[in-house]
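Visitor: I'd like to go over a predicted model; first the sequence, then the structure.
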Amino acid sequence: MSKPLVSAQGECAIEGTTRQPAAPWALAGLALSMLLPSLDTSIANTSLPLLAKAFDAPFQQVQWVVLAYLLAITTLIVGAGRLGDLVGRRRLLLVGIFCFTFASMLCGVSGQLWVLIAARAEQGLGAAIMLALTIASVSEAVPRDRIGRAMGLLGTMSAIGTALGPSLGGVLAAAFGWPAIFLVNVPLGVLAFVLVSRHMPRERTADKPASAGFDPLGTVLLAVALAAYALAMTLGHGKFGALNLALLLAAVAGAALFAYAQTQVAAPLIRLSMLRDGDLSAGLAMSALVSAVMMTTLVVGPFYLSRALGLAPLWAGLVLSSGPCVTALSGVPAGRLVDRLGARRTTVLGLIGIAIGTSLLSLSTLWPLGVAGYIGPIVITTLGYALFQASNNTAMMTGVAQGQRGVVSGMLSLSRNLGLVTGASAMAGIFAWAVGSGDVAHAAPTAVAFGMRTTFGVAAALMVLAIRVSARRRLG
């Protein structure tokens, strides 16, 4: 009988992997490796009008500056994690940082739009490697009893990067021109490369899988399926048409072919038996559900604040920044709580916090509390999110065999990305349906308030589902 992926006590399934923790500078290198790809997820969004003007191109072409990056991450992140398990996570992480940094320089000096898009795709490749292997490398950088706070720090870096991206991109583009939004990565990338190369310990040969082998066919099939799904959820500007349906069917077919191919090779990209592990499948499912729910705040919040509460764009932006700020500030304290109480218990606490917060957001439209009625529940929701992220990441990565950490980390990041993509599409659709108008930006305040109440009601129901999944995992 094969050894289970996760032991009952959550211990690493491979013996003899205890090592001397690296210096704190190693964790600093990992933190930068999480910050940079998170920053570039959103840094170019506010500069799309400038890019359209600079390259004299329509928006349909310029939007690929954003899509190329996101698609590269989504389609390649699992393969990057698996390759890291085979060739060494430290070595491949350095390759990813170099690739990301070099591509950032290419983006900044691009003279043609197609060159910029190609460089962004290369940047996405580097980002996929960094995101997959940063979380997987935490156990080499810190002692076991500090993994929770390290995961909390990485969650903080992710939140800071995502929240800071639009504003930093706007400031840099206005002050120095659009190339600056990409060139700012170069010195930070060089610093991350130096920190990781000098301070991250090298892996031992015994830590790598005995049956080393890469699955190129499975990697391609998974990438095609994920690309089709991501495009189906993002193209069409909120309208699900024939093209979206065709892409969704292609994604289903690609997923079926991928699943079949995994049963035919000796060293598959993802062993399907892994998904029968209750801890792993539950962790991935909860990650996707939570990400979809958190996307609701970004989809619905701006319309509610501007239309229902009548806030000016500046004040609406400040209110919206409260959530990311809370996440950034609470990441490390949440990680310390995980180390103290245990990952499984704090996972449930985090989910309960999100459920309470989203329920209050749904009910806030019935109370005459204005902005305070929005900020209070958002704070509760984001505190729960920070606790969930730190605890779920810790539970999954400390219970995984050493030779599988890269691919599991990639699957974890993929579940988060797919949750965000699905949430953006599905929650926007629910909100538009509840508002009852195709032009939500000009809908009546009462209609927008009802849409907010309905959408966050659905979000709270999804969190109840996630709590049930977590309870089953603890019992299983």
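Guide: Received, thanks.
Visitor: Every contact and neighbour count from this point should use C-alpha atoms.
Guide: Fine.
Visitor: Thought Leu50 was touching Gly169, still the case?
Guide: No: if you go by Cα atoms under 8 Å, Gly169 and Leu50 don't touch, sitting 11.2 Å apart.
Visitor: Now Val224: closest residue in space that isn't a chain neighbour?
Guide: Gly254 (6.6 Å; Cα to Cα, 6 or more residues apart in numbering).
Visitor: Now do the contacts for that neighbour.
Guide: Counting by Cα atoms under 8 Å, 6 or more residues apart in numbering, Gly254 touches Leu221, Leu222, Val224, Ala225.
Visitor: which of those has the most neighbours?
Guide: Leu222 (26 neighbours; other Cα atoms under 10 Å).
Visitor: that older thread, so the residue nearest to Val224 is in which element?
Guide: Using DSSP states H and E, Gly254 sits within helix 242-262.
Visitor: Then Thr358?
Guide: Taking DSSP H and E as the definition, Thr358 sits inside helix 343-363.
Visitor: this is the comparison structure:
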Amino acid sequence: MTRPTGTRDGAVSDLPDDPPWKALWALVLGFFMILVDTTIVSVATPALVEAFDSDVTTVMWVTSAYLLAYAVPLLVTGRLGDLVGPKNVYMTGLAVFTGASLWCALAGTVEMLVAARVAQGLGAALMTPQTMTVVTRTFAPEVRGVAMSLWGATAGVAMLVGPVLGGVLLDTAGWRWIFLINVPVGLVGLVLAARLVPRLRPHARTFDPIGVALSALGTFCAVFAIQEGERFGWGQVWGWVSIPLLLGVGVAVLLAFVAWQAWGASAPLVPLGLFRDRNFTASSIGVSAIGFSMSSAMFPLVIYAQTVRGWSPTESALLLVPQALVSILLARWVGRRINLVQNRLLAGPGFVLVACSLVAFWFVMGPTTPVWLLVVPSFLYGLGSVHVWGPMSTSATRRLPLQRAGAGSGVYNTMRQVGSVLGSAGIAWAMDWRVSVHLPGGLDRTTDGTLTGASADAYTRALGEAMLLPAAVSVVGMVAAFLLVGPDSAGRGLLGRGAGAASGPRQRGAR
């Protein structure tokens, strides 16, 4: 049964009396798919090297190109949803992503595959901010915590499921199915989005082309330098272009972007007033920290399982399953408590558990460690992360006015993605450093290719010590989490004062 309902947009919508859970599940399907693709290729590198008769450096661009194309436009695509409506942008992105997935599966050369992955990343960038915006604008405050917790748990679970799913598909169907599986899922997602996601009224009327150019150039240079620095040895990339130069240009252009947003733009791409909201700033720092931890912690684990223990890609990825299962099972439970307790009492201890689990991995990892002992810290990591994603996501948008929901979602997701890029770069540096300390002469292998006992012990110590880096970053996230305030009703924050005054318990977006 439906009835006319006043919306937070000031429009009237004929929507169901229940919160729009079906719309959330439609969005989560697409969101899950694009995040799985950030990690699913990580276990396919050897297969791609063999399939294209290429080298590891070239094949690594299959992952790097996607991450770059995903991260760079997020600030712009968040604002684009405000300009033309989040549903329109989401469905466009999903169509691009689905078509690019088919292109990836049919690629005949590694260069074509990299180009298709760029298209995939652009589609993902169009989609991601819109999912968060729709949740913010369609769920009433009393149920938004559960919705955001499911949204946040999707982000955490997807990054863990990627290597598992990739390993299974590689072992059973071949590398092309890593991408081909997205096609039917994307088509189903398009149908569900068309039928179930509400058509929200655009807020913005103007765009900021100078801000777009500055943010894209600055983000690309900075993210590329951080992401690829270890691969290029922090030296030359092309001719006189070096990693330090790109990083310097990126930082300088981003500073110019901030100055333009503060004093030059009439309709800023990123309203700097967003950061006057304590919750938004703390949540943005926190989501960067959990993104860093999530992307960095899995690499030493997978390498340890495959190189030291000799497990297959599927077997090694199963180490991540306890984390994913705990996140899935507890997401709704955590979401129901977001409006009942102080969010810092959920996210703060969550970060503590994440840090402790990473220290525990360092402590227990060994060439002959029983599997059950490795499962314990994996379980603790999932228990901690599920208490972080939902409260952080809810707190980020809790007190933002609706006209800034798209910009806020873009910034928040950019911070998450930048954290992931920093994590990938940081763990590569940490592993290289600790391996050079423990194995200055390199790995010693037996005639059958397995590591010698001494080499396996030293390599394991190096990988375990590298995991202390994401543990330390998790402490930064803990500090940010304990700065959160709330719960309180939407619209009472520094930015949202009065924004929610006219909103009743059935706040929804208009079709």
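Guide: Good, I have the coordinates. Computed from a predicted model, the values in this text were never measured in an experiment.
Visitor: Could you quantify their similarity as a TM-score?
Guide: Put the two chains on top of each other and the TM-score (TM-score structural alignment, normalised by the length of the first structure) is 0.84; 456 aligned residues with a Cα RMSD of 3.1 Å.
Visitor: before we move on, the earlier item: would you mind listing the buried residues in the helix holding Gly254 of the first structure?
Guide: Under the neighbour-count criterion of 16 or more other Cα atoms under 10 Å, helix 242-262 of the first structure has 244, 247-252, 254-255, 258-259, 261-262 buried.
Visitor: Just the closest of the residues you listed to Leu366 of the first structure, please.
Guide: Nearest to Leu366 of the first structure, judged by Cα to Cα, of these is Asn244 at 36.2 Å.
Visitor: coming back round to it: neighbour count winner among Gly169 and Leu50 of the first structure?
Guide: Gly169 (25 against 17).
Visitor: residues in contact with the strand or helix carrying Arg340 of the first structure?
Guide: With secondary structure defined by DSSP H and E, Arg340 of the first structure is part of helix 322-341. Helix 322-341 of the first structure is touched from outside by 145-157, 159-160, 163, 346, 375, 378-379, 382-383, 385-387, 390-391, with contacts defined as Cα under 8 Å, 6+ apart.
Visitor: And that helix against the second structure, how far off on average?
Guide: Aligned to the second structure and superposed, helix 322-341 of the first structure gives a mean residue distance of 2.9 Å (mean Cα distance after the TM-score superposition for the first structure).
Visitor: any idea of the angle that helix forms with helix 343-363?
Guide: Per axes from the mean of the first three to the mean of the last three Cα atoms, to 10 degrees, the angle that helix 322-341 of the first structure makes with helix 343-363 is 150 degrees.
Visitor: mind checking how far helix 322-341 of the first structure is from the chain centre?
Guide: 17 Å (Cα atoms, centre = their mean, to the nearest Å).
Visitor: Can you list the buried residues in it?
Guide: So helix 322-341 of the first structure, judged by 16+ other Cα under 10 Å, has buried residues 322-339.
Visitor: Equivalent analysis for stretch 172-183 of the second structure, please.
Guide: So, applying 16+ other Cα under 10 Å, buried residues of stretch 172-183 of the second structure: Trp175, Arg176, Trp177, Ile178, Phe179, Leu180, Ile181, Asn182, Val183.
Visitor: State the distance from the spatially closest residue to Ala347 of the second structure that is not a sequence neighbour to Ile328 of the second structure.
Guide: For Ala347 of the second structure, ignoring the flanking residues on the chain, the nearest one in space by Cα to Cα, 6+ apart is Val388 at 4.4 Å. To Ile328 of the second structure, Val388 of the second structure is 13 Å away according to Cα to Cα, to the nearest Å.
Visitor: Likewise for Ala213 of the second structure?
Guide: Taken as Cα to Cα, the span from Ala213 of the second structure to Ile328 of the second structure is 39 Å.
Visitor: ditto for Ser101 of the second structure
Guide: 26 Å.
Visitor: At which residues are the strands of the stretch 351-476 of the first structure located?
Guide: Assigned by DSSP state E, counting those that start in this stretch, the stretch 351-476 of the first structure shows no strands.
Visitor: got the residue ranges for the helices in it?
Guide: 371-398, 405-435, 445-475 (DSSP state H, counting those that start in this stretch).
Visitor: and if you look at the stretch 1-150 of the first structure?
Guide: So, for the stretch 1-150 of the first structure - with DSSP H, counting those that start in this stretch - the helices run 24-42, 48-55, 59-62, 64-87, 89-108, 113-136, 138-141, 147-176.
Visitor: so of those helices, which one's packed in deepest?
Guide: helix 113-136 (a mean of 27; mean count of other Cα atoms under 10 Å).
Visitor: surely Thr75 of the first structure meets Leu221?
Guide: No: counting by Cα under 8 Å, Thr75 of the first structure sits too far from Leu221 to count as a contact (9.7 Å).
Visitor: Of the helices of the stretch 351-476 of the first structure, which is nearest Leu269 of the first structure?
Guide: That would be helix 405-435 among the helices of the stretch 351-476 of the first structure, by Cα to Cα, at 8.0 Å.
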